[in-house]
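Peer 1: what follows is a predicted protein model with its sequence.
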Amino acid sequence: MAYPYQVTTLDQYNTAYKKSVDDPEAFWGDIASNFLWRKRWDKVLDWNFTEPNIKWFLNGKLNITENCLDRHLGSLGNKPAIIWEPNDPEEHHRVLTYRELHNKVLQFGNVLKNNGVKKGDRVCIYMGMVPELAVAVLACARIGAIHSVVFGGFSAQSIADRLQDAQAEFVITCDGAYRGNKEIPLKGVIDDALIQCKFVKKVIVLTRTRTPVSMIKGRDVWWEDEIKKVETQGNPYCEAEEMDAEDPLFILYTSGSTGKPKGVVHSTAGYMVYTAYSFVNVFQYQPGDIHFCTADIGWITGHSYIVYGPLAAGATTMIYEGIPTFPDAGRFWSIVDKYKVNILYTAPTAIRSLMGFGLGPVQNHDLSSLKVLGTVGEPINEEAWHWYDEHIGKKKCPIVDTWWQTETGGVLISNLAGVTPSKPSFATLPLPGVQPILVDEKGQEVKGNGVSGNLCIKFPWPSILRTTYGDHERCRQNYFATYDSLYFTGDGCLRDENGNYRITGRVDDVLNVSGHRIGTAEVENAINMHAGVVESAIVGFPHEIKGQGIYAYVIYDGSHGDEELARKDIMQTVSRIIGPIAKPDKIQFVSGLPKTRSGKIMRRILRKIAEGEMDNLGDTSTLLDPGVVNEIKGGKI
């Protein structure tokens, strides 16, 4: 067995799970002892969910990059750490061995130090999916700076909001990025964001697309020039900063039910231990396997299962710059064929989208190297599960349907590939160390099997979020105040007669669009900023590709006579304020919204209309103006 903590049989899973509940400190202490520590911890766990205050591996000292890189150099130095496939299949791919990646991280760590970055500083990273993105992330961790990666599809306003919240004085970006047939002007977007963020001291710019950019003297420097400076200094070693187990590793912003994105903070040691443990067990990783997670590093999936989890386990991880359908719908399958990929981890949205192209794009490629398939971001529907199983896995690859969140840091509920049973559309069983509980609206536990309720977790796991940056009260309110002494996930859940869990969707004002959480308030705020909009309400509706689409009900003053043009203007406003990912799929203009007499919008009614359930709207007599409901029904798009 490659990893002492790898569970390879159902009996081992049952034993590990029992130990993790009966004696969590001994369980996680054993697993943590497989990693490299500068100083061992004094105590494994100290916690309460009331404040909340959660500490793992108290007073332990380490650096995560020594665990992801240095300790592998002896045995894996010449093995591939990262394989990079560019957007354009004609461009040459790149392979970085563990030794090469280590050298690049040391070099760039020194670049950061030369540019004034110190331990505890926040560094915003806004880059395309190039190997240097992983290098930048690891170099921050090397010197103890806190990275905050922002997905390359976000707008200047979204970046400015995040920079201001984290007070990040340093930015790493590219001149531009390739995504399919598009070029995204990343540096230009950063320049627009920085108009509001005069506190930013340095912007380091990597050359990728050769897009013309404006470089401001004293603030903006080229990545390549800075590397040359380090090389002329005789390429000095970059010492790994000693970090406390609980020092923050990164901030990642996620959308919540209120308008302002919240910066989820993950700690160093607990996050490392849990991502490595979950990676090895969920995917049943074996040394030499090639792991291809198709997510963007701008999301938590990329942090945990492209960068930190695989590298901490000494794995070979793939980074793909492009999209699933470029230059054609066979791109994923050609990548699997080209590199003999063993593990493919992607989103149900991508699978449903590729199903729409039929089997032609699949048939020309050899997929026999695949051993494990995985899905992430949202529950996978049965039809997509069977298509994935039959046509991609050829009915010989277990499918892991992983449930987790930005806040959880790693997978919490999933079958372990080929070890524990799978069930289409079910995440199935919790990983060892994870203690789920279903509760009703009052917070009473819903016991037994064949039941449903709101999904909570009653005991901490090592990679649970520690706080929301700069606002601990918001963390408490969002996750720990709804139900006493429980972490509330915001998801509804069903537990079948065998104890398998199935996530049934959000129970708060958050949508899950293409596996990405988008808060209704955030989109409504963006729509309401359009000059002609009086008020708006957003709900989700079933979308055959994205899982959930965004349906907007908008009260519009009619100043723009052309409704179609007004729709496009509103979409453009949302794109500029949040990013294209949050654009509504449907916009219905209405004269009013269904409100209670106290002024609360009854989204339940709007949601049912958007879903086409016209005859099941419940009691509308208590509304301020019941007549508005019939008008909205009549105008449904």
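Peer 2: Yep, it's here.

Peer 1: make it CA atoms for all contacts and neighbour counts henceforth
Peer 2: OK.

Peer 1: do you have the strands of the stretch 351-500 of the chain handy? List them.
Peer 2: Ranges of strands in the stretch 351-500 of the chain, per DSSP state E, counting those that start in this stretch, are 372-375, 399-401, 436-439, 451-457, 467-468, 487-495.

Peer 1: against that first model, consider the following:
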Amino acid sequence: MDSRTTAGHTTGQDYREVYRRSTEDPEGFWLEAAELIDWHRRPTRALDDSAAPLYRWFPDGELNVCFNALDRHVIHGRADQVALVHDSPVTDSRREYTYAQLLDEVARCAGGLRALGVGKGDTVVIYMPMVPEAVIAMLACARLGAVHSVVFGGFAPAELAVRIEDVAPKVVVSASCGVERTRVIPYKPMLDEAISRSAHTPDHCLILQREQHTAELGERDVDWATLMTPGAVEPAGWTPVAATDPLYVLYTSGTTGRPKGIVRDTGGYAVAMRWSMESLYGIGPGDTWFCASDVGWVVGHSYIVYGPLLTGATTVLYEGKPVGTPNPGAFWRIVEEYGAKALFTAPTAIRAITKEDPEGEHLGRHDLSTLQHLFLAGERLDPDTWRWATDQLGVPVVDNWWQTETGWPIATNPVGIEPLEIRPGSPTVATPGYRIEVLDERGDQVEPGTEGAICLRLPMPPGTLPTLWGDDERYVSSYLSAYPEHYLTGDGGMVDADGYVYVMGRTDDVLNVAGHRLSSGSMEEALAGHPQVAECAVMGVADPLKGQVPRALVVLKDGVELDEAGVDQLVQELVQRVRDEVGAVAALKQVDVVGALPKTRSGKILRKTMRQLADGEDPVVPSTIEDPAVLEALAPVLRRS
């Protein structure tokens, strides 16, 4: 493949050379990448380190992200290309928007928000289901230079309230309801309760009425359809903002006290998103991309909305589940019908599919000839899940590791630069711009192959958080104080001699068994390799003799039915697998077969919460838990010694 000659592109080059340039000459590297973006005022320098450790990217640049995501594509010939596809099996509906149509909708929505008093620097909370109007509202805020904060539709009123109070929105954009496979969830009562609980009251609530349930509107409420009627308001043009101005605030799953509002800047993020789509994912203008996430997550922000639209690709917005809407072939149907070049989802989604369709029968019913890669992130990709997807799909299955805070991958296989060897259990290598270092408790860098705390040497690349909303001091104390000149990821793992990164789980999930530090990930890898196990979780529970001992929960694959003797036999086999693959020091003895594992909406297993239950504590339950009933059902099992 020939190397691209367009400024900022790195496709077709040697990964090591690209990585070397990004770390040895970050100024030149990122100014070149910035050529992929249209600037109102082009930056003359990349990094401002004058207030370190609070770094700023492209400090003298000005731009508008909405212009880059929509207007410029219309101007340069993509007006009639489909920009956004909405596929909703839960409402049996589909909608498509060309770039010109989406621009028209966004400009009118921006005009409507402006009429409600929203201007540059103001904040807007978006509390919406997975509908096009959520994307339109996000882009409309960006068009005005306003800061949006997306909160999951259906989020509990108490959690929504603290976010409204912290970000103080002038307007909340919401919908009358969310629709799931078996129920309709009214949003308006939850929104009203949240506002009543909050010390801040928005001036207006803009409400999208859905036909599945209509909401009763009050004095401060404005109907979306009325505001968006052609001619009702003057469409808004785009407002230039400083590259260092915030684009959005996204809250991490806090459980008590004031939540952490992750700030995303405008210029650095736009450059990182545009660069990463082609360099990391191999997706260019005109390609179709299916990211099966939620706009409430960072993955949805980065790779449903901003990344693909800044690139000029077609993005698929999916309102459904990997299974049950209507079957485990749902993702494959999307790939076939829209010709997706790549699919990005979470390992937990693939595990759900394998649980219901272990032989890939539903997958085999679809033409997946357009699919070139499956990308996975959000939870550790175990080798068994990787192997199933690789065997069934016949395309590279690429893990990538990152966080809400970083906004885009810390480590991945950069298929758009140079596809590297895939090693199961590893998200491959450090992404250009990131300097990954594994440190011991003293802050010294460990030898290759040795586990420790995974940290990022400062400064981090563009697109990563510059601070927390309204609280620089908390940002420094939470992330930058454990090790000088490093960002603490909170994950433990290692980097081998070839530079391959292995993330073994949160440092909270490291077990200390009789003085031996063991990762839950290594034990889970052994358990997941059993042919009857669909997924599993290992946690360390308190033990008076050894400090901690491992305890495992496993979920069986669909169709596997065991009597009491069969369960006993399985437990013996699983204990032996851990002993053989991890070592006798792991001392795993207690394994419970359960129906499901508690997870967040992004697919992260709640190991810490389960450990607290097992230790007899009152658990700290993240506000982003997917199904509280799963945890409630597990409580008696976990509390049993």
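Peer 2: Cool, got the structure. Worth saying up front: this structure is predicted, and the values here are computed from it rather than measured.

Peer 1: and among the strands of the stretch 351-500 of structure 1, the most buried is which?
Peer 2: strand 399-401 (a mean of 30; mean count of other Cα atoms under 10 Å).

Peer 1: what's the mean deviation for it versus structure 2?
Peer 2: Here the mean offset of strand 399-401 of structure 1 against structure 2 after fitting is 1.5 Å, by mean Cα distance after the TM-score superposition for structure 1.

Peer 1: residue range for that strand in structure 2?
Peer 2: The alignment of strand 399-401 of structure 1 onto structure 2 (TM-score structural alignment) spans residues 397-399.

Peer 1: contacts for the matching stretch?
Peer 2: Outside stretch 397-399 of structure 2, the residues within contact range by Cα atoms under 8 Å, 6 or more residues apart in numbering are 373-377, 381, 386, 389-390, 412-413, 422, 426-428.

Peer 1: just the closest of the residues you listed to His516 of structure 2, please.
Peer 2: Ser426 (22.9 Å; Cα to Cα).

Peer 1: what is the neighbour count of the counterpart of the closest one in structure 1?
Peer 2: By TM-score structural alignment, Ser426 of structure 2 lines up with Phe426 in structure 1. Neighbour count of Phe426 of structure 1, defined by other Cα atoms under 10 Å: 27.

Peer 1: so the closest residue to Phe426 of structure 1 other than its chain neighbours: helix, strand or coil?
Peer 2: With Cα to Cα, 6 or more residues apart in numbering as the criterion, Phe426 of structure 1 has its nearest non-adjacent residue at 4.4 Å, and that residue is Arg502. Recorded secondary structure, Arg502 of structure 1: strand (DSSP: H, G, I helix; E, B strand; the rest coil).

Peer 1: let me see the contact set for Arg502 of structure 1.
Peer 2: Pro379, Ser425, Phe426, Ala427, Thr428, Cys493, Leu494, Arg495, Asp496.

Peer 1: pull out the buried residues from the strand or helix carrying Val575 of structure 2.
Peer 2: Using DSSP states H and E, Val575 of structure 2 maps to helix 564-581. Within helix 564-581 of structure 2, the residues scored as buried using 16 or more other Cα atoms under 10 Å are Leu570, Val571, Leu574, Val575, Gln576, Arg577, Val578, Arg579.

Peer 1: and the helix ranked longest in structure 1, what's buried?
Peer 2: Using DSSP state H, we find that the single longest helix of structure 1 is helix 98-114. Judged by neighbour count (16+ other Cα under 10 Å), helix 98-114 of structure 1 contains these buried residues: 98-113.

Peer 1: cool, stretch 33-42 of structure 2 as well?
Peer 2: Buried-residue list, stretch 33-42 of structure 2, by 16+ other Cα under 10 Å: Ala33, Ala34, Glu35, Leu36, Ile37, Asp38, Trp39, Arg42.

Peer 1: dump the strands of the stretch 351-500 of structure 1 into JSON lines; add distance to Tyr553 of structure 1 as well.
Peer 2: Listed next are the strands of the stretch 351-500 of structure 1 as JSON lines, based on distance: least, Cα to Cα, whole Å:
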{"stretch": "strand 372-375", "distance to Tyr553 of structure 1": "32"}
{"stretch": "strand 399-401", "distance to Tyr553 of structure 1": "33"}
{"stretch": "strand 436-439", "distance to Tyr553 of structure 1": "32"}
{"stretch": "strand 451-457", "distance to Tyr553 of structure 1": "28"}
{"stretch": "strand 467-468", "distance to Tyr553 of structure 1": "31"}
{"stretch": "strand 487-495", "distance to Tyr553 of structure 1": "24"}
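
Peer 1: of all those strands, which one is nearest Trp222 of structure 1?
Peer 2: Nearest to Trp222 of structure 1, of those and by Cα to Cα, is strand 467-468 at 32.2 Å.

Peer 1: coming back round to it: give me the next element, helix or strand, following the helix holding Val575 of structure 2.
Peer 2: Next element after helix 564-581 of structure 2 (DSSP H and E): strand 590-594.

Peer 1: which strands or helices does that next one pack on?
Peer 2: Counting contacts by 3 or more Cα pairs under 8 Å, 6 or more residues apart in numbering; DSSP states H and E, strand 590-594 of structure 2 packs against strand 547-556, helix 564-581.

Peer 1: so it matches what in structure 1?
Peer 2: Under the criterion TM-score structural alignment, strand 590-594 of structure 2 matches nothing in structure 1.

Peer 1: now the angle from the following helix or strand past that strand to strand 547-556?
Peer 2: Counting by DSSP H and E, the next helix or strand C-terminal to strand 590-594 of structure 2 is helix 607-614. Put simply, helix 607-614 of structure 2 runs at 110 degrees to strand 547-556, going by axes from the mean of the first three to the mean of the last three Cα atoms, to 10 degrees.

Peer 1: any idea how far helix 607-614 of structure 2 is from the chain center?
Peer 2: 23 Å (Cα atoms, centre = their mean, to the nearest Å).
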